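Participant: Here is a sequence with its predicted model. Questions after.
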Amino acid sequence: MDCLFCKLINREIPATILYEDDDVIAFEDIMPQAPVHFLVIPKKHISTLNDISEEDAPVIGKLPIVAAKVAKEKGVSDDGFRVTMNCNEMGGQTVYHIHMHVLGGRQMTWPPG
């Protein structure tokens, strides 16, 4: 498999890791779109939101918990932050391993784009 995020999980490519446990890893985005921009991903490879199964629910449920924990550590939880997940090409997904973007440290606008 030639998945960028799987390579990151396997330490084949470097990343600034902010959180890690047996199921989930969070790391700094390499092209940040806000003063705080990190990703939260499951260690299990799941290509898109459409590919999540019922058995994945416990791991997927950890993603927002980790996002909130790291957002607090980064100092953006009180002012607020944005969480987004893209699905497939029209949704803006560029890496086909599901991932949650967490952005903060500036005022977000709506609609997002």
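Facilitator: Received the coordinates, thanks.

Participant: From here on, just use CA atoms for contacts and neighbour counts.
Facilitator: Noted.

Participant: Now the element after the top helix by length along the chain, going C-ward?
Facilitator: Identified as the longest helix of the chain according to DSSP state H is helix 57-73. Later in the chain than helix 57-73, the nearest helix or strand by DSSP states H and E is strand 81-84.

Participant: what's that next one packed up against?
Facilitator: If contacts are counted by 3 or more CA pairs under 8 Å, 6 or more residues apart in numbering; DSSP states H and E, strand 81-84 sits against strand 100-104.

Participant: Could you list the residues in contact with the strand it packs on?
Facilitator: Identification of contacts with strand 100-104 by CA atoms under 8 Å, 6 or more residues apart in numbering yields 33-41, 63, 67, 71, 76, 80-85.

Participant: alright, now check it against this:
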Amino acid sequence: MFCAIVRGEAEASVPYADDRVMVIMDIGLVTPGHLLVVPRVHAVGLEDLDEETSTHVWRIGHRMGRALRRSGLRCAGVNLFLADGEAAFQEVFHFHLHVFPRFEGDGFRIAAEWGTRARDLLDQEARAVRSGLQELEFPSAEKGSDHDLSA
């Protein structure tokens, strides 16, 4: 559906567009003013989207959040939400960033079993993430060590 919208073959209410993204009003909204920042290039998720386009999506999401606060719509806060993969509640398999206004009593909740982790487990997980960065050949992947707050 998003590809059809981007190509102009399906209807959408568009508050912003440029050569890389289109921002559309979400028809399945959480709150009035719910926006979707959709890249013009098709990408299913994070693995399929180049970092430059992803950075632009987040930049525009930031601007849209600021615009929502100034829009006159009910907006005491803003959520930026990305669902990457079915396990993360992705329902439309074209990368997109949700930007939606929040206010008391709006009904949106994120429920989880929040907890704390032992430092040794956190250190082990940090090493695993650094290993993943090295696989991506990320230049600063070798920086950082357990307990290093500057990493």
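Facilitator: Sure, I can see it. As the structure is a computational prediction, the values presented were derived from the model and not from experiment.

Participant: hang on, the earlier thing: compared with the second structure, how much does the longest helix of the first structure deviate?
Facilitator: By mean CA distance after the TM-score superposition for the first structure, the fitted helix 57-73 of the first structure averages 3.6 Å away from its aligned residues in the second structure.

Participant: And residue 91 of the second structure, what's its match in the first structure?
Facilitator: Using TM-score structural alignment, the partner of residue 91 of the second structure in the first structure is residue 94.

Participant: what about that match, neighbour count?
Facilitator: For residue 94 of the first structure, the number of neighbouring residues by other CA atoms under 10 Å comes to 11.

Participant: Quick check: it vs residue 4 of the first structure, distance?
Facilitator: Distance, residue 94 of the first structure to residue 4 of the first structure, by CA to CA, to the nearest Å: 10 Å.

Participant: Now do the contacts for the aligned residue in the first structure for residue 38 of the second structure.
Facilitator: Using TM-score structural alignment, the equivalent of residue 38 of the second structure in the first structure is residue 41. Taking CA under 8 Å, 6+ apart as the contact definition, residue 41 of the first structure lies against 24, 25, 26, 63, 97, 98, 99, 100.

Participant: Which residue is the nearest non-sequential neighbour of residue 41 of the first structure?
Facilitator: Excluding the flanking residues, the one nearest residue 41 of the first structure by CA to CA, 6 or more residues apart in numbering is residue 99, at 4.7 Å.
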